[in-house]
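Colleague: I'll drop the sequence and a predicted model, then ask my questions.
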Amino acid sequence: RLERLGARFEAASPLGNGQCSAPHPLTVTALADGVALEPAATLNCRAAEALARWTTEVQVAAQKEFGESLKSLALGGTYVCRGQNHDTDAKLSEHSFANAIDVMAYGFTKRASLKVTAAPDGTPEAAFLASARTGACTFFRTVLGPGSDAAHGNHLHLDLRERNAGHRLCQ
């Protein structure tokens, strides 16, 4: 399915560190339309597929708001063994299972990159960021970004954490 979505990836060696694990991780370097991941993402297959599907929606938003193409996603983190919000005493983050992505900025073909942050209301930047964030809620079970809490003020956290009754956290 990832190949059909235009993703470029390769299988990586199993990851494990105590309770953290990713038995079948992938190293994903690009998505449809050559959208580069900077740096490459270490994700499980489900998270990679969700990212690939979401990015096609982000590409539509880039065309609508800026009249140009998305060329890259600047990532802050994928697989890393840690607690939620970097708290060593907290429940393990979905990053610990290669099941989460932090998007820091969007790169475009002609305009300057756009950091994930609060943007002035009524601007194309605000409309694009809102569209990307709202669209992520369709593909991911957890979407946190600026305004949700202090830990997510400068990036969009996306993960596939399973919750009771299919509940989604989209803030």
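Modeller: Arrived safely.

Colleague: make it CA atoms for all contacts and neighbour counts henceforth
Modeller: Will do.

Colleague: so E125: helix, strand or coil?
Modeller: Under the three-state scheme (DSSP: H, G, I helix; E, B strand; the rest coil), the conformation of E125 reads as helix.

Colleague: equivalent analysis for T55, please.
Modeller: Per three-state DSSP, the local secondary structure of T55 is helix.

Colleague: now it: how far from A41?
Modeller: 14 Å (CA to CA, to the nearest Å).

Colleague: now do S21
Modeller: Going from S21 to A41 by CA to CA gives 15 Å.

Colleague: these two: who's more crowded?
Modeller: A41 (24 against 18; other CA atoms under 10 Å).

Colleague: how about the strands in the chain?
Modeller: 8-11, 15-17, 20-22, 26-30, 36-43, 70-77, 100-108, 114-115, 142-144, 156-159, 169-170 (DSSP state E).

Colleague: this is the other structure I want to compare:
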Amino acid sequence: MKRYLYAIASTALLAAAGLLAAPPAAASLTVVNCVGDSVGTYDPGVTNVVQTLEVTGHDQASCVSLTHPTLTSFTADYSGEVTKSRTTLFGGGSGTQTIFWNGGSTVTSAWSWFSTSTTVNGTYVLTVTGPITSGALAGSTLTQVVTFASLDLGACNQPGGLTGYDAPSTWIFSSL
């Protein structure tokens, strides 16, 4: 009995002191996985000089899901103005985008995103993440990873600059 009371008192003291481990955070559940590509253009082309560019592009992907088997593919266009040069091309950004599911216009998802980038073994990797704000999968989080493995940054040194890209992408829609 004495040992039992000691264990209870010790546990209470540790809990009060905040030394007991908190329960693990809720794991996120992948709702939809998609694989495809992101194709875009810069006008004017990206050079070594900082300038305002119009970016237009198109995302497309094939998808699989155990929880949402009817969401099998999507397309999503994007456009906007950025101020970039070769050295700042992969800086952060933010925006919104509408996703059109299954090649149609009746089922959509809208999301608000922000981006960060890293370099992995000399390859630029752009990570774009944010909440689905309305439509299908509203309340979930989307993470897109774009891998620029064949991007020719040397074109920034040429007349006209780097005018576009075609990069493989993955998209993971997840919820808590």
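Modeller: Done, it's in. On a predicted model such as this, the values are computed, not experimentally measured, just so you know.

Colleague: care to give me the TM-score?
Modeller: The pair, once superposed, lands on a TM-score of 0.31 when counted by TM-score structural alignment, normalised by the length of the first structure; 86 aligned residues with a CA RMSD of 4.9 Å.

Colleague: picking that back up, pick the most deeply packed of the strands of the first structure.
Modeller: Most buried of the strands of the first structure, by mean neighbour count (mean count of other CA atoms under 10 Å): strand 156-159, with a mean of 28.

Colleague: helices or strands up against that one?
Modeller: The criterion is 3 or more CA pairs under 8 Å, 6 or more residues apart in numbering; DSSP states H and E, and the helices and strands that strand 156-159 of the first structure contacts are strand 100-108, strand 142-144.

Colleague: want to try TSV for those, with distance to G77 of the first structure as columns?
Modeller: Shown next, in TSV, are those (distance: least, CA to CA, whole Å):
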stretch	distance to G77 of the first structure
strand 100-108	5
strand 142-144	14
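
Colleague: can you tell which of these is closest to F128 of the first structure?
Modeller: strand 100-108 (10.2 Å; CA to CA).

Colleague: tell me what angle that closest one forms with strand 70-77.
Modeller: With axes from the mean of the first three to the mean of the last three CA atoms, to 10 degrees as the criterion, the two stretches strand 100-108 of the first structure and strand 70-77 enclose an angle of 150 degrees.

Colleague: and T141 of the second structure, what does it touch?
Modeller: 129-132, 173-175 (CA atoms under 8 Å, 6 or more residues apart in numbering).

Colleague: so of those residues, which ones are in helices?
Modeller: Mapping these onto helices (DSSP state H) picks out no residues; all lie outside.

Colleague: just the buried ones from those?
Modeller: Buried subset of these (neighbour count, 16 or more other CA atoms under 10 Å): 129-132, 173-175.

Colleague: can you put these in JSON lines and add distance to T141 of the second structure?
Modeller: Formatted as JSON lines, these follow (distance: CA to CA, whole Å):
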{"residue": "T129", "distance to T141 of the second structure": "7"}
{"residue": "G130", "distance to T141 of the second structure": "6"}
{"residue": "P131", "distance to T141 of the second structure": "4"}
{"residue": "I132", "distance to T141 of the second structure": "6"}
{"residue": "F173", "distance to T141 of the second structure": "6"}
{"residue": "S174", "distance to T141 of the second structure": "5"}
{"residue": "S175", "distance to T141 of the second structure": "6"}
